[in-house]
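S.K.: sequence below, structure please.
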Amino acid sequence: MKDKQDIALKALLEVTQAINANLNEEQLYRIYQFTLQGYLHFSKAALYAWETPDQCLRKIPQSQRSQLPMSMDETCRQLLADIHTPVRVAQTQLPSIFKVYDWVVPVIHQNKALAHVFLGTYGEEEIDLEFVQTLSNIVLVAIENKRLVRKQIEQEALQRELALAQKVQRMLLPSKIAHQDKFDLAVFYQPHRNVGGDFYDIIGINEEEMLLCIADVSGKGLGAALMMANFQASLRAIVKNTYHLPDIIHQLNELVYENIQGENFITVFLAHYHFGKKQMSYINAGHHPPFLYSAGRPVQRLSRGSTVLGCFCPLPFLEVSTIEKVEKALLLAYTDGLVELHNAQSEQYGIEKLEQFIQRHHHLPVDDFVNALLDDVHRFCSNPLPHDDCTILCCRFF
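M.R.: Next up is the predicted model:
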């Protein structure tokens, strides 16, 4: 009895020292296998660890000559999931390849199976399966904790990267607007996550002209944000050489098509405004139609132009629309995250409600207009969680 206790203590000490030495997972598995066979005198040992409920992978033995499968198939996973106490392998319905082992021992922690250990014995030698469970539990819990700590570190690193990406993205959005003595602007920008695929820009051409752009990348998150950052850089580079709307859209489409290769697309509304002529020209490339309210006119939906960018090269059609006498006017551009917000009955806020809101509140200063619009949306939707990026661009021309 004393010999068995000494052996158990030596095995426990070996495992504890390995854990305290902060060895990696593979090293811990090797120490564990050595302990089972070297100290506890099992003839062979194999361990399958549950990575997820649908994934059970072999961790030991590491030998390339092992005939055991690297992962359990669905049938074997179901059979193992029903094993909650040590049982002889011969009494299970596991495939014959596992019958070279005598026992299968589950390792349970907080009612969760961490692993199943297969053990071979020498004849009828007495074995302590309860101690095997305890020892295995110590090793597997240590490995599980390492995995959780690593996952937490990775998540924290990702959060830091996303926070930096958010800061960079907001720096790329315009902070100073040209010609503010000739028009007023209010913007609401809220990405679905830390970063998003919405974009807007106001570019001064000269004392009398400006470009206004709002765009939306299909998709969300960091990938969409990177695509949009590239789009913004491309727009700024193109505008240095030309202010001609068709040229800008064609060049943007070519760049987007080459970069995205049909996997995503970008919707764009691009407008050119001349303050002296009170004239607006625009191209809508598949974007939700902005609204234009001019004194004495009904609300207009600016929908004409082309299809989305990035799907066809060259674009199958392109039309520039020009509107004269745009003065004392309100322009409202937005992304689909606004009108697709819905209430508890799955009813979307929608374009019709947005147009009705403009008809009632077009007289408000732009900041008050945007705040009132957000209040109206929240009342309709009961403060829902946004499921997409949302941008509102409200511009009043004096």
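S.K.: can we go C-alpha only for contacts and neighbour counts from here?
M.R.: Noted.
S.K.: just the helices in the stretch 51-200 of the chain please.
M.R.: Using DSSP state H, counting those that start in this stretch, the helices of the stretch 51-200 of the chain run over 74-81, 129-172.
S.K.: let me fix that, I meant to ask about the stretch 201-350 of the chain.
M.R.: Assigned by DSSP H, counting those that start in this stretch, the helices in the stretch 201-350 of the chain fall at 221-239, 245-260, 336-339, 350-361.
S.K.: surely L40 meets D6?
M.R.: No - between L40 and D6 there is no contact under Cα atoms under 8 Å: 10.7 Å.
S.K.: more neighbours, the two?
M.R.: L40 (19 against 12; other Cα atoms under 10 Å).
S.K.: quick check: the gap between the more buried one and F34.
M.R.: Distance, L40 to F34, using Cα to Cα, to the nearest Å: 9 Å.
S.K.: including mean neighbour count, could the helices of the stretch 51-200 of the chain go into TSV?
M.R.: Formatted as TSV, the helices of the stretch 51-200 of the chain follow (neighbours: other Cα atoms under 10 Å):
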stretch	mean neighbour count
helix 74-81	14
helix 129-172	15
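S.K.: what about F269, how many residues close to it?
M.R.: 29.
S.K.: ah, wrong one, I meant N241
M.R.: 10.
S.K.: how about the strands in the stretch 201-350 of the chain?
M.R.: Listed in chain order, the strands of the stretch 201-350 of the chain (DSSP state E, counting those that start in this stretch) span 209-217, 266-274, 279-285, 291-294, 300-301, 305-306, 321-323, 329-334.
S.K.: also this sequence, please, to line up against the first:
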Amino acid sequence: MIEKLEKLYLKLLEISKNPQKPYSSEEELWALVEEEINIITSEFLSYKQELESSTILIESQLEEISRLYEEISTLFEISKIVASNIETKQILMPVLITLKKAINFSCGIISINFDGKFSETIGECPNNIEEVLKDNLDENADIVFKETCKKLNNRSIIYKSISTASNKRMGYILVVGKESGTIFTAGDKKIIESAAQQIASSIEREIALREEIEREKLNQQIEIARSIQFNFFPKAFPQDENFDSFGESIPAIHVGGDYFDVFLKNNSLYGIVADVSGKGLPASLIMSSLRSAFKSLIESTNGDLLKTVTSLNNMLSYDVGDDKFVTAVFVKLNRDGALEVINAGHDPLYIVKDKITKINSTSIPIGMFEFMEFEMQRTQLSENTLIFAYTDGIPEARNINNEEYDFERLERLLSKIHILPAKDIVDSVEKDVFRFSQGALQHDDMTILAIKYLG
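M.R.: Take a look at the predicted model:
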């Protein structure tokens, strides 16, 4: 018997890993066996308790992971819905259906006030829902999370406003009561908040898309206006045994308020360079009126420059308004070299041969007042003389140090290049100005007209 007991004792020691204790009798051996059994039983119970605690913890973590997975899956599904639709109103019902699968509410509403008011509802919603909202929700509240709402049979609610990044309120999401009868959780609240943010992003994206479409439409219209405006400028320039001419206009923005023209009429050459106050489309519209009026008046006055300018002033002063005017220099050059000039508030006209002569402004800009008298200035040109007209975008061109190109630089250049053909003169001035202002934005329209009297 004692041998079996000794084997049992040794077996128990193998399990408990305890050292063997001495004994002198069978009774003492039984006591040692009972002691080991108690130790092993105690350790087993302790291990069992730890195992049960670990199981509960693992189950809790699995539940948390499952809940997070459900949240992520829901938000991913909503993201796909938002990404696949351009119009926000088209995503409201799909988002509601996705939310119901995740949260299992009994009533859900998404309402937005964007490009009209749109609402979508799913589930069994009470008829007095608007009244409930007014009674239970602060209109300035961003989110409301209530465990019980008396007017909704003590069901829990989540209300979340839909607001853009600029904090402009565009609508709301409301969910009422779980079908299981339980209250909404913090996880449900997080899903609703994320859904509201996604809908707000959809609204912002749609607004940005519409603005981009409008910009594109405007750019197309401006491009059309630019094309029309360039068609106003001469395509061919008078060049014969007496005259050589060339001109070019470069707007600071898509369309400009500068205008130039040069043409032959009644065996004389007429030229104009004008600068409408302001820039862009308003200035270009006035410029187009100036062009059509100038040519028709030359025709009706039989080429009389003074009568043409006087009539043009009266027409523009009536049409353009008090805050607009046009500085302009008008030229009539006969084949015998007789030159007539009217400078109406414009920069000096240069006459260049052996020296530079300026024909300064002696009149106010046209379009300011009706029935103004304009002064005609006359001079006689010799062969190979340059007439150079321009707008203030040339001398006022700036470089990156905010320094102006200025008149002195222009005059020095003209004294060197006046012997060149008209086109080469225009090209040389443009290149010199752009070389000077390299790196700086063009701040004003630039227009040049060069006329060479060949004799």
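S.K.: so which of the strands of the stretch 201-350 of structure 1 is nearest V105 of structure 1?
M.R.: strand 209-217 (52.0 Å; Cα to Cα).
S.K.: now find how far off-centre the closest one is within its chain.
M.R.: How far strand 209-217 of structure 1 lies from its chain's middle: 26 Å, per Cα atoms, centre = their mean, to the nearest Å.
S.K.: what does stretch 171-185 of structure 1 give?
M.R.: Between the centre of stretch 171-185 of structure 1 and the centre of its chain there are 31 Å (Cα atoms, centre = their mean).
S.K.: what do you get for stretch 205-215 of structure 1?
M.R.: The answer for stretch 205-215 of structure 1 is 33 Å, by Cα atoms, centre = their mean.
S.K.: can you tell me what sits against that stretch?
M.R.: 179, 198-204, 243, 266-276, 287, 333-335, 393 (Cα atoms under 8 Å, 6 or more residues apart in numbering).
S.K.: next up, the contacts around the aligned partner of L290 of structure 2 in structure 1.
M.R.: Using TM-score structural alignment, the equivalent of L290 of structure 2 in structure 1 is F231. Counting by Cα under 8 Å, 6+ apart, F231 of structure 1 touches 252, 256.
S.K.: coming back round to it: can I get the helices of the stretch 51-200 of structure 1 in CSV including distance to L373 of structure 1?
M.R.: Below are the helices of the stretch 51-200 of structure 1 laid out as CSV (distance: least, Cα to Cα, whole Å):
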stretch, distance to L373 of structure 1
helix 74-81, 53
helix 129-172, 23
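S.K.: for I238 of structure 1, find the nearest of those.
M.R.: Among those, the nearest to I238 of structure 1 by Cα to Cα is helix 129-172 (16.4 Å).
S.K.: which stretch of structure 2 lines up against that closest one?
M.R.: Helix 129-172 of structure 1 lines up with residues 189-232 of structure 2 when matched by TM-score structural alignment.
S.K.: distance from that stretch to structure 1 after superposition?
M.R.: Stretch 189-232 of structure 2, aligned to structure 1 and superposed, deviates on average by 2.3 Å (mean Cα distance after the TM-score superposition for structure 1).
S.K.: could you give the separation of that stretch from the chain centroid?
M.R.: Put simply, stretch 189-232 of structure 2 sits 8 Å off its chain's centre (Cα atoms, centre = their mean).
S.K.: one more: stretch 299-309 of structure 2?
M.R.: In terms of Cα atoms, centre = their mean, the centre of stretch 299-309 of structure 2 is set 48 Å apart from its chain centre.
S.K.: what do you get for stretch 140-159 of structure 2?
M.R.: How far stretch 140-159 of structure 2 lies from its chain's middle: 39 Å, per Cα atoms, centre = their mean.
S.K.: buried ones in that stretch?
M.R.: With burial defined by 16 or more other Cα atoms under 10 Å, the residues of stretch 140-159 of structure 2 counted as buried are 143, 146, 148, 152, 155-159.
S.K.: can you give me the first-to-last residue distance of it?
M.R.: One end of stretch 140-159 of structure 2 to the other measures 12 Å (Cα to Cα).
S.K.: for A45 of structure 1, find the nearest of the helices of the stretch 201-350 of structure 1.
M.R.: Nearest of the helices of the stretch 201-350 of structure 1 (Cα to Cα): helix 221-239, 44.7 Å.
S.K.: mean deviation, the closest one versus structure 2?
M.R.: With mean Cα distance after the TM-score superposition for structure 1, helix 221-239 of structure 1 departs from structure 2 by a mean of 1.3 Å once superposed.
S.K.: gap between that helix and the chain center?
M.R.: Mean-position distance between helix 221-239 of structure 1 and its chain equals 18 Å (Cα atoms, centre = their mean).
S.K.: one more: stretch 6-23 of structure 1?
M.R.: 41 Å.
S.K.: can you list contacts of that stretch?
M.R.: 28, 31-32, 35, 39-40, 131, 135, 139, 142.
S.K.: and for stretch 368-377 of structure 2?
M.R.: Stretch 368-377 of structure 2 has contacts (Cα under 8 Å, 6+ apart) with 306, 309-310, 313-314, 317-318, 322, 324-325, 340-342, 344, 359, 362-363.
S.K.: measure it end to end?
M.R.: For stretch 368-377 of structure 2, the separation between the terminal residues is 21 Å (Cα to Cα).
S.K.: for it, buried residues please.
M.R.: Buried-residue list, stretch 368-377 of structure 2, by 16+ other Cα under 10 Å: 368-370, 372, 374.
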